[in-house]
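K.L.:
Predicted model follows, preceded by the sequence.
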Amino acid sequence: MQLPRIAINNFQFTLVVLLLLILLGAVSLMTMPRSEDPQFDFPAAMVRVVYPGTNPVDMEKLVLDPIEEAIKELDDIKELKGDVEDGLAVIRVEFLFGSDPEEKYDDVVSEVARVREDLPDGIQFLSVEKISPADVNILQIALMSETASYHELKLQAEALEKKLERVSGVKRADVEALPEQQIHIRADLLKMQALNISLQDLLNAVRASSVNLPGGHALAGERRMTVRTSGDFRDLNQIRRTAVVSSPAKVIYVEDIAAVTQADALPSHEARYNGQRSVFVSVVQRKGSNIMAVLEGLDEVIDNFAPKLPQGMSLAYVHDQGISVDKRLSDFMNSLLLGLALVAGITLIALGLRSAFVIVIAIPMSVVIALGWVDLAGFGLQQMSIVGLVIALGLLVDNAIVVTENVGRFLRGGHDRQTAAMEGASQVGWAVSSGTLTTMLAFMPMLLLQTGAGTFVRSMPVTVVLTLLASLLIALSLTPLMASRFFPTNVKKEPKLLQWIEQLSQGPYARSLAGALGRPWLVLIISIAMFAGSLSLLPMVGVSMFPKADKPMVLVNIDAPENSSFEQTKSLALDVEDILSRYPQVVSVTTNIGKGNPRIFYNEIPKRQVPSYAQLLVQIESGDDIYRGDFVSSVREDFAAFPGAKVTVKELLQGPPYEAPISIRVLSDDLALLRSQAELVAKTMESIEGTVSVDNPLAHRKIDMHVNINREKAAMFGVPINAIDQAIRASLVGVNAGQFRDESGEDYPILVKSLGEAQPQVDDFENMMIRSTNGALVPLPQLASFELRDALARLQHHDTERMSRVTSDVSPGYQAEAVTNQLIVELESLEWPEGVSYQVGGEQEKRKESFGGMGQVVLVALMGIFAVLVLQFKSFTQPAIIFAAIPFAMTGSILALLFTGNTFSFTALVGLTSLVGIVVNNSIILVDYANQLRRGGHKLKDAVIEAAVTRLLPIILTTLTTIGGLLPLTLGNSSMWAPMGWSIIGGLVVSTVLTLFVVPVLYLLFTPKRG
């Protein structure tokens, strides 16, 4: 290995190169984007359609089916899901990972645009949104007032919205929970009946007068002038004085038969913050920006805006992601610094002050250089990249320890500093390089993981790989260079820990190893038995996906009976709000009636928007998982029998989104069979111990009023069927008749509807009149009868097939995997009619997808590491010997997870995958030195004993420093990262102990006596 010699002989050049790399890293560290979670695009889109007054079956036929038929023709679709409720359809399409998110989003937009003309004319709202984890509201502001009108709140909210959007790094700001402002023309049906005027007459008159048709242009000499015609209505009096019926005798104006007012639309989303009526202003950060810098700019705008609010209005922070980002990054940085201190302390005690200085100085240099490379790779500073640094912390000093210890050994052998540095570093150069490469290969295949979990954790392996690469560069250049300058020529006294380890290696370890080499097959049998025994403990450990998010907030969902009015749901939400506010742990309660809270967590996307639904965001005092779990259990008990509604509590989950921990998709195109079987599945799920908040969408029933049109009578009176439908819709929901533009340039839709209560009433049917083809008005009751019918409240599709998604949460102390497996056993014993099937979703589906990908990652990593070892040792036997450490790493991981009470989660599997590269390093060091001794003339047994005894010190030190670097993160009680830490620590301890005996035994048994 020539690099150490080049570095020492070219002192100035080496320093200049390293300083440039450190400078680049320092600049990147100051400017690189910061966020709470990884910011990445996701190949998925969501289509949302609002068509008021339409039942689920009609929404399915008129809206859902046409859009799904168009979208399903696209390539690379992974999953297509559709949900319909009264007046709402939501279609979510997810494409295969690796697809271009922008391209796929554009494809969905194009397909929806292509079928837009086939959709009903009365659609109030249609949007296509890109589902991106980065599009999370980093700030949610509540603009509160009990006295100001929504119009006044709108003016202030939109003024704040515009100011916030000007802040650098802001992608957009949105105003929510603000009812749409409309111009209402409320027709007096009785008066119109007396005057022989129909709703259609009124509608036609307003439409004809609100058409903004450009006049064109005309020439006046050589001048060209644009001709402006009547255009839109400019004030409400123009609407009032619009003629509906004109005759020589009299003119009937709009104001004669209707009231014209500017008013709020029917409520669809009303919000409150800590008991006060509110409007929300939320902010989305631009991808690649620094969240702390963005929030600093937003705070400045808000601080200047708040004092200027009118009397009676106030402003409050509902959600500030900067607080959790600052806490999370601080916690991780503290773990990093504590790990650094532990590593420094271990090396100081073991190797002395000068050696410790040479080793520890490599840590900040490697970290800074690596962060520069991470920034160039397009990743920011967030929890995943910092965890990557923490994992790499203990590993990056391994190289420096091996090099420094070998240089020290040469010094103790009587060589001068420069010779000891060059020869000591060169002797272990290839072993260090291949060891680093094998560790990097364990992480690199994770970059190819084409799953949601793989995308989420991608910045972690990138950070580890780049940090290890930087550490190798430092270990082979700066470390021997500093050793040649700082180490004493004569080592008079070794540190006590070093003396103790050397005594251990020369005494008890050497004797134990000799005994093991004398009974090699017994050692192998015992080791294999330990490995097999640990595998039998795996069911006791259990498996899981991602843990609950470490956030002091929960969501409380209220599902009122499907026929509940908006006001009834609001009343229920206020009761729930009042109960929650009594808990001493609660800091704030944000209430959303009719819709979910704006998106404040990367995998929690608001889905429902119906009058019978409400969602409360409850912020609680910071605490650990047990504290939050106790609160959630208490709230669930309080609302278990809440009168008038189903109240469920949902904790935020890490990782890719899924509907619920336990989810069963019951599929059938036969609606009756689907309903009965879904009900049976729900009852079975409720009978399983550990399930809570079981939900079956098809069990939600409602009462619809059906208008049975007598077609014979309609034909007799000369009334078209579509005229009846349009008259009913105009009377109940209202029909758009044009646009009104006020003095400030704001546009408002003009709605023609019946006069009466603020909300449509059943009695309105009695007064509806329909214009026949001969001009006569016919009362609606003469043409139709009315009856109440039981109807579906919701319908769902999965890959265009009808479905009912039966879901359940998991009680504290239960594992979703175990409960799901028990449920599957029960489902298999049920009778499934022909044409009905089921699929398992939820956590188990996502876990299998992610774990299956990780299995491929481990296989690729093993193949890559084996190939590198074959190239290094020019043998197939010795790489196989080195691989013996890997099964024992699994043994240690299983035992550590079992004793600490953690499940085998995705992050624990990441830790096990990391071990594949970490644990082989010790074996590489041992086998490589044994080969060198044999080439020097040692006999096989003598060579393996001397190699094991000599390399015991660096093996113990590298193991201790790796554990020391991980301990602060592992002991931080993070449900996300503690399993990974324990997995690595347990695997490293057990594999190190067994490697010190098993690898020499295998080397003795399977290495040829000569060669």
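P.N.:
Looks like it came in fine. Residues are numbered from 1 along each chain as shown.
K.L.:
C-alpha only now, for contacts and for neighbours.
P.N.:
Will do.
K.L.:
Would you mind listing the buried residues in the helix or strand hosting Asn334?
P.N.:
Assigned by DSSP states H and E, Asn334 belongs to helix 321-351. Buried residues in helix 321-351, counted by 16 or more other Cα atoms under 10 Å: 321-322, 324-326, 328-329, 331-333, 335-340, 342-348, 350-351.
K.L.:
before we move on, what about stretch 977-990?
P.N.:
For stretch 977-990, by 16+ other Cα under 10 Å, it's 977-990.
K.L.:
Quick one: neighbours of Gly414, just the number.
P.N.:
Gly414: 12 surrounding residues under other Cα atoms under 10 Å.
K.L.:
So the residue nearest to it when sequence neighbours are not counted, which state does it fall into?
P.N.:
Leaving aside its chain neighbours, Gly414 sits nearest to Asn490 (7.3 Å; criterion: Cα to Cα, 6 or more residues apart in numbering). Three-state call for Asn490 (DSSP: H, G, I helix; E, B strand; the rest coil): coil.
K.L.:
Am I right that Asn490 is in contact with Gly413?
P.N.:
No: contact criterion Cα atoms under 8 Å: Asn490 and Gly413 do not qualify, at 9.2 Å.
K.L.:
next, the one to line up against it:
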Amino acid sequence: DAGKVLVGDEYLRIQPTGEFQSVSLIGDVLISSSDKTLVYLKDIAQIRREYKEVPDLLIYYEGKPALTLGISMQSGENVVAVGRNLLQRMQEISALIPIGMKLDIIYNQPAEVENSVSGFMLNLVAAIVIVIIVLLLFMGVTAGLIIGAVLLITVAGTLLIMELYGIDLQRISLGALIIALGMLVDNAIVIAEGMMVRIQSGMNAAKAAKDVVGKNSIALLGGTIVGILAFSAIGLSQDSTGEFSRTLFYVILISLLLSWITAVSTTPLLCALFIKAKKNAGSEQDPQDAYSGFVFMLYRGFLKKALHFRGLTMAVIVALFAIAVYGFGFVRGGFFPDSNTPMFFVEVWEIEGTDIHKTRDDTLKISEYIRSLPGVTKTTELIGGGDQRFSLVYEPKERSPAYAQIIVQTETREQIAEIWEKADAYMKGFVNIEPIIKPLRIGPGRDSKIEARISGPDGAVLRQLSEQAKEIFRNNAGTKEIRDDWRQPVKLVKPIFNEQVGRQLGINYEDLSKALKYAFDGTQVGLYRDGIRLLPIFSRAIDEEREDISNIQDIQVWSPVLQQGIPIAQVVKRFETVWENTVIRGRDRRQTIIPSCNPETGVDSTALFERLRPQIEAMELPPGYQLAWGGEYEDSTLASNSLASALPGGFLLMILTTILLFGKVRQPLIIWLTVPLAVIGITAGLLGLNGAFDFMGLLGALSLIGLLIKNAIVLIEEIDQQIEEGIESFKAILDSAVSRMRPVMMAAATTILGMIPLLSDVFFVNMSIIIMSGLAFASVLTLIVVPVLYSMFFKVKYREEV
């Protein structure tokens, strides 16, 4: 750039000749020698074009050098359609690829999304089929088909509204539909069952519809609102977990409101059209006659005994509750589950300061072994840094020559555990590496499940505290991948500058540094334009001098006083080798070091954390130093706190809804007293099926609360209505419970069986276990405990003759 000059009203750019047209022409540059003669640069230097000596990042695909290209989708586009267009374009340009090169896909998110959505659609269809089959078996063909039709209308309406509001079909939204299936048919079951009983007993269809909808619509609406509010904490949560799973709340909100609308409109219409009175039904019969079957009478007799011995009944329930609370302490904890994509990562950490070529060689050896294992389809090796962010939950590491990552892809997810174990055992033979093997996460999380965060002013003291913490980790069984984020100190060569001699020779510290840099790394002296690229021009010593550190004393530094170069040994007292921290991290503007570890395979991270926590917190910290916990504990705490901040509002609205429904206090109190008892079913299910109470499990527990309260509302509302109609209280309790048995059991059965497809999904499995096992016991709570509590709160006397 030679500048610009104003000529009249124009600026003209100035560009002299002399630009190099090729690298070889650089050698024709004339320079002045010490005897004032001109010589060509090529006569005193070798000029060549080559790659950077120490690369920042090396990429290999299945052990061969590679380049990667990351493609991001524009907002609002269909990822599956974009993926198909990309594949088509790749086929079109395949003929342009040079011989000896090939184009492969490392990670195909559109294909993963398509497979995931297709699998979930199959699960959704399977769940709907299961629900309809259950309805046909227990409600009869006509009523079963009616409720099934209403279910399909509700699901179709939900999908339409999702499309209108831009809610995509993905894992969370489709999972929410499966979770909601049982709740969607609940309202329709109550209406259909009530109308079926009345119509078959001889009541006019219009009167039956008016009677059933009039009695149940408000109670069902209240129960539906409570069910929605149970999920409100997800919709109101403002952290990353809430953002990740927020569509769950929206889908539940849309589908449940639609289910109530179709239950009080479409269901009565279809029942009136298709349910006919029994041929032997003359005048109107007592609807209670429909509950004279064996199962109903068996339940009636059992409930009557429970009401007779109500004190003993509640004592058994309280004892079971106490056992469940104690047993819950043995349930595995967790945060977010891993992805079901057949992929995992092997991170190779060499000793800090290791040459990137040594890191590459070790990484390629490990990768070659992994590819030889059965089930491995391909590997991608990245040396010096991580890959491009191909997934929202993938977090690339910062560049480091001591770091490498191997992306391992397998045929199936089930093969990962065995390959993981063999790879871990093989890497134990590399004494200088610290490997981490980690799965592809499906939600928020970190590489290390247990992190102790220590902050303070002095780096040396922080190092000592970190070593104490790591020693505690090592001394506890079940820990692995013990490290800290400052890594190891690195050796540093420190020439001690003789300032007195240097001043006499006109040499300062900067001159010494430049001479050393020229001798080893090289000094940039210009730029060479190669088309659209600017290549740096470096001047440096010959390879023989640069590769032997013993030559360091003979490196020449220019003395302005002597007007010649002198060995740096004349201005350096001695050379010292010291240690330095090349990685110093901070948090909140304070130096912070994080010693961390992971649990061994099969070891519960929560239990291990609870064992390590008191030992780490017992460490004596100097004044000005602080300890805080990170890792899975911090993530789950933040998520729980975010939910907890939203839960009080949701629970308050749920309580107010139940109070407004009844206009009294005792009925809502009965309902809320049964809520904690759901832990009995939750504990039994998690311990029996080796589930974990993770974040999704917490959401399952919240949904279970909504289901339990909804069933209890409908039952208590029926009891109150019968008492208001003049039926004796004890008989009203028995008759109401018997009339509600089939809707409650049907809703439970459809929900439980409809969630069977989710048991195979790693993301929803714990939520499914909690809802299925909890709801099974919640049905008992509704049908046994609620009537018993009602009789105790309202002092209803036992009557043998009823």
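P.N.:
Done, it's in. Just so it is clear, the structure is predicted and the values come from calculations on it, not from any experiment.
K.L.:
Where in structure 2 does the helix holding Asn334 of structure 1 fall?
P.N.:
Counting by TM-score structural alignment, helix 321-351 of structure 1 pairs with residues 109-139 of structure 2.
K.L.:
which residues of the stretch 601-750 of structure 2 fall in helices?
P.N.:
For the stretch 601-750 of structure 2, the helices defined by DSSP state H, counting those that start in this stretch occupy 605-617, 631-662, 666-674, 679-688, 695-724, 729-754.
K.L.:
Three-state assignment for the most centrally placed residue in structure 2, please.
P.N.:
Nearest to the centroid of the C-alpha atoms of structure 2, with distances taken as Cα atoms, centre = their mean, sits Gly443, at 1.1 Å. Look at Gly443 of structure 2: counting by three-state DSSP, its state is coil.
K.L.:
I'd like to check which residues are in contact with the equivalent of it over in structure 1.
P.N.:
Structural alignment (TM-score structural alignment) places Gly443 of structure 2 against Gly655 in structure 1. Taking Cα atoms under 8 Å, 6 or more residues apart in numbering, we find Gly655 of structure 1 in contact with 452-453, 456, 545-546, 603.
K.L.:
and the gap between Ile507 of structure 2 and Leu516 of structure 2?
P.N.:
Shown here: Ile507 of structure 2 relative to Leu516 of structure 2, a distance of 13 Å by Cα to Cα, to the nearest Å.
K.L.:
Overlap in contacts, the two.
P.N.:
With Cα under 8 Å, 6+ apart, Ile507 of structure 2 and Leu516 have no common neighbours.
K.L.:
Can you say which of the contacts of Gly655 of structure 1 are buried?
P.N.:
Neighbour-count burial (16+ other Cα under 10 Å) applied to those gives 452-453, 456, 545-546, 603.
K.L.:
Could you export those residues to TSV, including columns for secondary structure?
P.N.:
Below are the buried ones among the contacts of Gly655 of structure 1 laid out as TSV (three-state DSSP):
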residue	secondary structure
Gly452	helix
Ala453	helix
Phe456	helix
Met545	coil
Phe546	coil
Asn603	coil
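K.L.:
Out of these, the closest to Thr419 of structure 1 would be?
P.N.:
Phe456 (47.5 Å; Cα to Cα).
K.L.:
Now do the same for that closest one: its match in structure 2.
P.N.:
Mapped onto structure 2 by TM-score structural alignment, Phe456 of structure 1 lines up with Phe244.
K.L.:
Next, the contact list for that match, please.
P.N.:
Gly443.
K.L.:
And the helix holding Asn334 of structure 1, what does it pack against?
P.N.:
The contact analysis (3 or more Cα pairs under 8 Å, 6 or more residues apart in numbering; DSSP states H and E) places helix 321-351 of structure 1 against strand 137-144, helix 291-305, helix 353-360, helix 383-412, helix 496-504, helix 952-970.
K.L.:
Throw the helices of the stretch 601-750 of structure 2 into a markdown table and include mean neighbour count, thanks.
P.N.:
Output for these, formatted as a markdown table (neighbours: other Cα atoms under 10 Å):
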| stretch | mean neighbour count |
| --- | --- |
| helix 605-617 | 15 |
| helix 631-662 | 18 |
| helix 666-674 | 19 |
| helix 679-688 | 22 |
| helix 695-724 | 23 |
| helix 729-754 | 23 |
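K.L.:
and Asp9 of structure 2, which of those helices is closest to it?
P.N.:
Closest to Asp9 of structure 2 of the helices of the stretch 601-750 of structure 2 is helix 631-662 (Cα to Cα; 64.4 Å).
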